[in-house]
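Engineer: take this sequence and fold it.
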Amino acid sequence: MKSFNGTGNYIASKALQLAVNAAIALERPLLIKGEPGTGKTMLAEELALSLGTELIPWHIKSTTKAQQGLYEYDAVSRLRDSQLGDEKVHDISNYIVKGKLWHAFTADQRPVLLIDEIDKADIEFPNDLLLELDKMEFFVYETQEKVVAKQRPIIIITSNNEKELPDAFLRRCFFHYISFPEAEEMKAIVDVHFPNIKQKLLDEALALFFDLREIPGLKKKPSTSELIDWLKLLLAEDIDIDVLQETRTKKVIPPLHGALLKNEQDVHLFEKLAFMHRSHR
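Structural biologist: From the prediction side, this is the model:
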């Protein structure tokens, strides 16, 4: 299988490329952590694209149970069909709803299975998947059949660090933390989205963006995805570079700041700091 080097739409650092390829070689799930908006989910999408294989996404919610990833037995539909006298009630397999792991295990070509935001689920969720991810098989009690993986899927697991994951689960994963991009790497990322952006405007916008991220006490630092949104708006509104320069020198709130600051506490904090800066001049 060819190695992953990023794609035309996804700039992957050397460290991330090494982590992806190591996890594939070791046949272990790759656990990806990092700030929201640093491209964790997009990594799985672009990896599947670069390998020319299917992406099977499993987006985890607080109510998600591990069993749903294997299969679910739809007893309600079976009861309804029996009341209607439907013949298919005699075959219980008609009421087995296949989960994402089932689809990944039985795919003809080695797929990429994305288990997205695993830390959103109950603390027992990762442990409940240990056996299946280890053995690459599970048993369907209702039909007495064993589902065995045709080949081990490439598994990408993302976490926003909302809660600690169990040690037994962590031991089975290859781990990588996506560090927030430095200015040069960020320029390369922006170039993918806005290849014709004026260099001076980009330099000024990036300086403003990184200044914002350095403010102590921010509840939510602006992320890569928010920078992309903000730049899109700056270009759409044709904001002049002088406006950005004045924003930096006078420490006033940036134009279209709603794309960068996502709660009122952070807006108030910035306004307070800006006021203090002006008062001391």
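Engineer: rest of the way, CA atoms for contacts and neighbours
Structural biologist: Fine.
Engineer: what residue of the protein is the furthest out?
Structural biologist: Most distant from the centre of the chain: Gly85, at 45.4 Å, with distances by Cα atoms, centre = their mean.
Engineer: for it, which three-state class applies?
Structural biologist: Assigned with DSSP: H, G, I helix; E, B strand; the rest coil, Gly85 falls in the coil class.
Engineer: isn't Lys65 up against Glu124?
Structural biologist: No. Contact between Lys65 and Glu124 fails when scored by Cα atoms under 8 Å: they sit 9.0 Å apart.
Engineer: neighbour-wise, which of these two wins?
Structural biologist: Lys65 (17 against 12; other Cα atoms under 10 Å).
Engineer: measure the more buried one to Glu132 for me?
Structural biologist: Computed as Cα to Cα, to the nearest Å, the Lys65 to Glu132 distance reads 14 Å.
Engineer: what's the overlap in contacts for these two?
Structural biologist: Common neighbours of Lys65 and Glu132, using Cα atoms under 8 Å, 6 or more residues apart in numbering, do not exist here.
Engineer: compare with the first, here's sequence two:
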Amino acid sequence: MQFTGTDRYVAPPELAVAVNAAVTLERPLLVKGEPGTGKTELARQVAASLGMPIIEWHVKSTTKAQQGLYEYDAVSRLRDSQLGDQRVHEVANYIRKGKLWQAFEADRKTVLLIDEIDKADIEFPNDLLQELDRMEFHVYETGETIRARHRPVVVITSNNEKELPDAFLRRCFFHYIRFPEADTLKTIVELHYPGLKPALLDEALRQFLDLRDVPGLKKKPSTSELLDWLKLLLAEDLDAQDLRRDPGDMLPRLHGALLKNEQDVALFEKLAFMARRQAR
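Structural biologist: Presented below is the predicted three-dimensional model:
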């Protein structure tokens, strides 16, 4: 089967090509892009499109690569030994399977999402090199080797917050999700909000894209924030005329859904002040 997108996810041709190439090569697909451009959702939609279950591993700053394989709970075993529990004689009772182990032992091919890998320590990707390459790892406490029954489709996302090691990059198929163009944005919106009034959609997209083009923004609003904003506009029953602003008013209606820090709000207030002075 080939991934072409779903009825809930618009996949540009170059993204579909990247997904299918990674599946064919049996390489992890490393997806980078702005936060909110649908990287995590891509893995879920690939799973839905290809008819596979998905296993999600959401990486945090404290996450260690070993946790994706397994964890040995020595503290619980010590406590049980003090209580005379017979379970202590079987070390396997204290092995907690990680997300990679779950994907490797699945009885069918799965999609494994490793989400926001750049949040973790720089050594995190290096510590997974062999496991993702050979699709196996050793459990030292039990002496067994866990091998993938079916090689999973691995999707790795990154917000580009830090550089990833070259040795890790060499093992991946890479794709950068560019911010959608206006026509693609329109298709995405119509997918989520069918029947949206054309005039409202055109005006909202114009203001949204104008806002993104303002130089000096600390955080540009993303596709997900556009969808949140439109949801609010619909909830308030606003139309295109309600969105049109005075020349000296730079901030769009309900801008809190689009601008997420005080520096960007202050920037627009400054621009509005300058526009009012020039209009005098």
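Engineer: and the residue mapped onto Trp57 of structure 2 from structure 1, which of the three is it?
Structural biologist: By TM-score structural alignment, Trp57 of structure 2 lines up with Trp58 in structure 1. Secondary structure assignment for Trp58 of structure 1 (three-state DSSP): strand.
Engineer: within the helices and strands, which one has the spatially closest residue to Trp58 of structure 1 that is not a sequence neighbour?
Structural biologist: Setting aside the residues directly before and after it, Trp58 of structure 1 is nearest to Ile115 in space (Cα to Cα, 6 or more residues apart in numbering), at 5.0 Å. Under the criterion of DSSP states H and E, Ile115 of structure 1 resides in strand 112-116.
Engineer: next, the mean deviation of that strand compared to structure 2.
Structural biologist: Compared with structure 2 after the fit, strand 112-116 of structure 1 shows a mean deviation of 0.2 Å (mean Cα distance after the TM-score superposition for structure 1).
Engineer: and that strand, what does it pack against?
Structural biologist: helix 40-51, strand 55-59, helix 100-106, strand 154-159 (3 or more Cα pairs under 8 Å, 6 or more residues apart in numbering; DSSP states H and E).
Engineer: pull out the buried residues from it.
Structural biologist: Under the neighbour-count criterion of 16 or more other Cα atoms under 10 Å, strand 112-116 of structure 1 has 112-116 buried.
Engineer: could you dump these to CSV with distance to Leu43 of structure 1?
Structural biologist: CSV is the format used below for these (distance: Cα to Cα, whole Å):
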residue, distance to Leu43 of structure 1
Val112, 11
Leu113, 12
Leu114, 10
Ile115, 12
Asp116, 11
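Engineer: can you tell me which of these is nearest Met136 of structure 1?
Structural biologist: Nearest to Met136 of structure 1 among those is Leu113, at 12.8 Å by Cα to Cα.
Engineer: the residue nearest to the spatial centre of structure 1 and Ile241 of structure 1: what is the separation?
Structural biologist: A centroid search over structure 1 (Cα atoms, centre = their mean) returns Thr41, at 2.6 Å, as the residue closest to the centre. The spacing between Thr41 of structure 1 and Ile241 of structure 1, counted by Cα to Cα, is 33 Å.
Engineer: again, but for Thr249 of structure 1
Structural biologist: For Thr249 of structure 1, the distance to Ile241 of structure 1 - Cα to Cα - is 12 Å.
Engineer: more crowded one of the two?
Structural biologist: Taking other Cα under 10 Å, Thr249 of structure 1 and Ile241 do not tie; Ile241 has more neighbours (17 against 9).
Engineer: what's the nearest residue to the more buried one if we skip its chain neighbours?
Structural biologist: Leaving out its chain neighbours, the residue that sits closest to Ile241 of structure 1 by Cα to Cα, 6+ apart is Leu201, at 5.5 Å.
Engineer: just give me the neighbour total for that neighbour.
Structural biologist: Neighbours of Leu201 of structure 1 (other Cα under 10 Å): 19.
Engineer: quick one: it is in a strand?
Structural biologist: No. Under three-state DSSP, Leu201 of structure 1 falls outside any strand and is assigned helix.
Engineer: any idea what it aligns with in structure 2?
Structural biologist: Using TM-score structural alignment, Leu201 of structure 1 pairs with Leu200 in structure 2.
Engineer: can you pull out the helices in structure 1?
Structural biologist: For structure 1, the helices defined by DSSP state H occupy 14-26, 40-51, 66-70, 75-83, 100-106, 125-128, 130-135, 167-171, 183-193, 199-213, 224-236, 241-250, 264-279.
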